[in-house]
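Student: just need the structure, nothing else, for what follows:
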Amino acid sequence: MPRDFLRGFTQTPQKVLEIANGDAVEPVWRNELGGLTFRLQGSGSTRFVKWQPHSGVHPARRQDVDLTAEAEKLSWAGHFIRVPRVEDQGENDDAAWLVTEGIDGESAHARRWRADPETAVVAIAAGLRQLHDTVPVKYCPYIGTWLASKLDRAPEPDHLVVCHGDPCVPNTLIAEDGCFAGLVDLAQLGVADRWADLAIATYSISWDINFGRSYDELFFEAYGLEADTERIRAYRRLWDEPD
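Tutor: As a prediction, the model looks like this:
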């Protein structure tokens, strides 16, 4: 994981050390709202802790990092698709935390997969296809959240599915053999038009921080759908709008 993502990290929060209970602690990610993810390694097992401080997070952005909601959604979605199993979740006056069991696989943003973008793109497409085909809209109690405040400007839905909600490159895990292994960061999961996921997944793939160019043709071939350029353009424009 590029160390730039950990810029601003100074020390491991005391709560994370308590959760680790002697396990080795490694910071692996820092989000744009100051939240940190740690890998805990010990006794042959791997766990992850997401720790999100409350300080400096505007109320309008809280739903982006709502770990209580994420724990609930992980537990629900885990009945249908491979996601991390929740071990613990809690909150105090300073921060919230979420502890999950590790999944065998690496983020699609890992150096190995950024050096092999075609394999990563196919795995990302396969994971979203599995999510969209497998997780039942009929029984989903959640509405996709990133789009909720912008629905009046969104296209008419093409096909409602249970969307990931933040289908950017790092949120797909890839197994040793290059196949899709699981999904992480489901705080914004919910029912929405499938293009709300597909447009942003392919957008993220093209960012310099990920693979640095468009792989739309390969992605949609792997997903099994013809690209809808008008919907893609519309959802990317909405994504870029300030909240």
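Student: all contacts plus neighbour counts: C-alpha atoms, from now on.
Tutor: Will do.
Student: isn't residue 52 right up against residue 97?
Tutor: Yes. Contact criterion C-alpha atoms under 8 Å: residue 52 and residue 97 qualify, at 6.3 Å.
Student: overlap in contacts of those two?
Tutor: Between them, residue 52 and residue 97 share the neighbouring residues residue 67, with contact defined by C-alpha atoms under 8 Å, 6 or more residues apart in numbering.
Student: how about the helices in this protein?
Tutor: Assigned by DSSP state H, the helices in the chain fall at 14-20, 67-77, 111-114, 117-134, 194-206, 216-223, 229-240.
Student: between the ones you listed, which one is closest to residue 182.
Tutor: In terms of C-alpha to C-alpha, the element of these nearest to residue 182 is helix 117-134, at 7.1 Å.
Student: list the buried residues of the closest one.
Tutor: By neighbour count, and taking 16 or more other C-alpha atoms under 10 Å as the criterion, the buried residues in helix 117-134 are 117-132.
Student: the inter-axis angle of that helix versus helix 216-223?
Tutor: Our comparison of helix 117-134 with helix 216-223, counting by axes from the mean of the first three to the mean of the last three C-alpha atoms, to 10 degrees, yields an angle of 40 degrees.
Student: tell me the angle of helix 117-134 relative to helix 194-206?
Tutor: Here the directions of helix 117-134 and helix 194-206 differ by 170 degrees (the same axes, to 10 degrees).
Student: which helices and strands does helix 117-134 pack with?
Tutor: In this structure, helix 117-134 packs against helix 111-114, strand 160-163, strand 172-174, strand 180-183, helix 194-206, helix 216-223, with contacts taken as 3 or more C-alpha pairs under 8 Å, 6 or more residues apart in numbering; DSSP states H and E.
Student: change it to 6 Å
Tutor: helix 216-223 (3 or more C-alpha pairs under 6 Å, 6 or more residues apart in numbering; DSSP states H and E).
Student: helices or strands next to the longest strand anywhere in the chain in the packing?
Tutor: Among all segments of the chain classified by DSSP state E, the strand with the greatest residue count is strand 45-53. Using 3+ C-alpha pairs under 6 Å, 6+ apart as the contact definition, the elements that strand 45-53 packs against are strand 36-42, strand 95-101.
Student: quick one: which of those strands is nearest residue 174?
Tutor: Among the helices and strands packed on strand 45-53, strand 95-101 comes nearest to residue 174, with 16.0 Å by C-alpha to C-alpha.
Student: next, the second sequence, to be compared with the first:
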Amino acid sequence: MSLTAFFLLSFAAAAQGFNCGPLPELAHGNIDYPSGIETDAKAVLTCKTGFNLVGGPNEIMCGDQGWLSRLPVCEAVTCSPPADVVNGGFSPQREVYKFQDAVFFSCKKGFTLSGHELVTCSEQGTFSPAPPTCVLVECEDPVIPNAEFVGGSRPPHEYLATVEYRCKAGFTMTGSSSLKCGMNNRWSPEIPKCSSSGHGLVGGVVGGLVSIAVLVVQFFWM
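Tutor: Down below sits the predicted model:
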């Protein structure tokens, strides 16, 4: 081979660049080569949902002698334990929870869970939805003038307790006869009312007619 041919081949190889070859497989992640695997090209690293890139950059350049950075790793996202629940608890209890690990909440007797019973470790490293609380729910005994108790819960009225009332004779109910105790310690729907059915009006009309009849008798008597 002539000296000229040697230099031409060397120049062509230099112009083509060094071939770094593919990087090792990235567990729980992906490696893309948008501009190839030769000098000045870059490899783009991404982790799957629930994993974070640790130990290196998310882009690695190909140099004249190979890739210029060590391959990082994809580590699972972790969540710290939820805060203690007053008048309740959760399980399982661990020092660290991994991505998509589930935690179940419960309350002591007499308390009601306000929120979601199950939460999971999210890709942001926090539990989602937000952990619940344990609340004491107790609705006061309904006071409905001119009404009488039909059936249902007796005090103390806890969460989802139901009661039913009806109006006494001569009164008409406005609203629902059945009520349910809600998380806000209030009855739902609103407590009904018992109003006069109008017998007083009828009596007034009858009384007026009697008065007119008396006047007519008196007129003809005179």
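Student: for the two chains, what TM-score is obtained?
Tutor: Laid over one another, the chains give 0.20 as their TM-score (TM-score structural alignment, normalised by the length of structure 2), with 82 aligned residues with a C-alpha RMSD of 6.2 Å.
Student: related to what we said a few turns ago, now tabulate the helices of structure 1 in TSV and tack on distance to residue 45 of structure 1.
Tutor: Compiled in TSV, the helices of structure 1 are given as follows (distance: least, C-alpha to C-alpha, whole Å):
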stretch	distance to residue 45 of structure 1
helix 14-20	12
helix 67-77	20
helix 111-114	22
helix 117-134	24
helix 194-206	30
helix 216-223	33
helix 229-240	37
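Student: quick check: which element contains residue 220 of structure 2?
Tutor: helix 199-221 (DSSP states H and E).
Student: buried set for that helix?
Tutor: For helix 199-221 of structure 2, the neighbour count (16+ other C-alpha under 10 Å) marks no residue as buried.
Student: any idea how far residue 96 of structure 1 is from residue 14 of structure 1?
Tutor: Counting by C-alpha to C-alpha, to the nearest Å, the separation of residue 14 of structure 1 from residue 96 of structure 1 is 13 Å.
Student: if we can go back for a sec, most packed of the helices of structure 1?
Tutor: When you average the neighbours per residue for each of the helices of structure 1 (mean count of other C-alpha atoms under 10 Å), helix 194-206 leads with a mean of 24.
Student: next, the angle helix 229-240 makes with that one.
Tutor: With the same axes, to 10 degrees as the basis, helix 194-206 of structure 1 and helix 229-240 are set at 70 degrees to each other.
Student: any idea how many residues pack against residue 79 of structure 2?
Tutor: 20 (other C-alpha atoms under 10 Å).
Student: pretty sure it is touching residue 97, no?
Tutor: Yes. The pair residue 79 of structure 2 and residue 97 passes the contact test of C-alpha atoms under 6 Å, sitting 5.0 Å apart.
Student: where does residue 194 of structure 2 fall, secondary structure wise?
Tutor: The secondary structure element spanning residue 194 of structure 2 is strand 193-196 (assigned by DSSP H and E).
Student: wait, what's in contact with residue 31 of structure 2?
Tutor: When the contact criterion is C-alpha atoms under 6 Å, 6 or more residues apart in numbering, the partners of residue 31 of structure 2 are 44-45.
Student: would it count as being in a strand?
Tutor: Yes. For residue 31 of structure 2, which was evaluated using DSSP: H, G, I helix; E, B strand; the rest coil, the result is membership in a strand.
Student: list the buried residues of the helix or strand containing residue 106 of structure 2.
Tutor: With secondary structure defined by DSSP H and E, residue 106 of structure 2 is part of strand 102-107. When burial is assessed from 16+ other C-alpha under 10 Å, strand 102-107 of structure 2 yields the following buried residues: 102-103, 105-107.
Student: which other helices and strands contact the following helix or strand past it?
Tutor: Using DSSP H and E, the helix or strand that follows strand 102-107 of structure 2 in sequence is strand 112-114. Based on contacts counted as 3+ C-alpha pairs under 6 Å, 6+ apart, the elements that strand 112-114 of structure 2 packs against are strand 133-135.
Student: show residues contacting whichever helix or strand comes after the strand it packs on.
Tutor: Past strand 133-135 of structure 2, heading to the C-terminal end, the next element that is a helix or strand (DSSP H and E) is strand 147-152. Outside of strand 147-152 of structure 2, the residues within contact range by C-alpha under 6 Å, 6+ apart are 162-168.
Student: hmm, try it at 7 Å
Tutor: When contacts are taken as C-alpha atoms under 7 Å, 6 or more residues apart in numbering, the neighbours of strand 147-152 of structure 2 outside the stretch itself are 162-168, 194.
Student: among these, which two are most distant?
Tutor: Largest separation among the contacts of strand 147-152 of structure 2 by C-alpha to C-alpha: 162 and 168, giving 20.0 Å.
Student: between these two, who's got more neighbours?
Tutor: Set side by side, residue 162 of structure 2 and residue 168 show more neighbours around residue 162, with 18 against 15, by other C-alpha under 10 Å.
Student: quick one: that one from residue 147 of structure 2, how far?
Tutor: To residue 147 of structure 2, residue 162 of structure 2 is 16 Å away according to C-alpha to C-alpha.
Student: for the buried residues of helix 117-134 of structure 1, which one is nearest residue 106 of structure 1?
Tutor: Within the buried residues of helix 117-134 of structure 1, the smallest distance to residue 106 of structure 1 is 10.5 Å, found for residue 120 (C-alpha to C-alpha).
Student: surely the closest one and residue 107 touch.
Tutor: No. Residue 120 of structure 1 lies out of contact with residue 107 (C-alpha atoms under 7 Å); the separation is 9.4 Å.
Student: quick one on the thing from earlier: I'd like to know which of the buried residues of helix 117-134 of structure 1 is nearest to residue 77 of structure 1.
Tutor: Residue 77 of structure 1 lies nearest to residue 131 out of the buried residues of helix 117-134 of structure 1, by C-alpha to C-alpha, at 9.1 Å.
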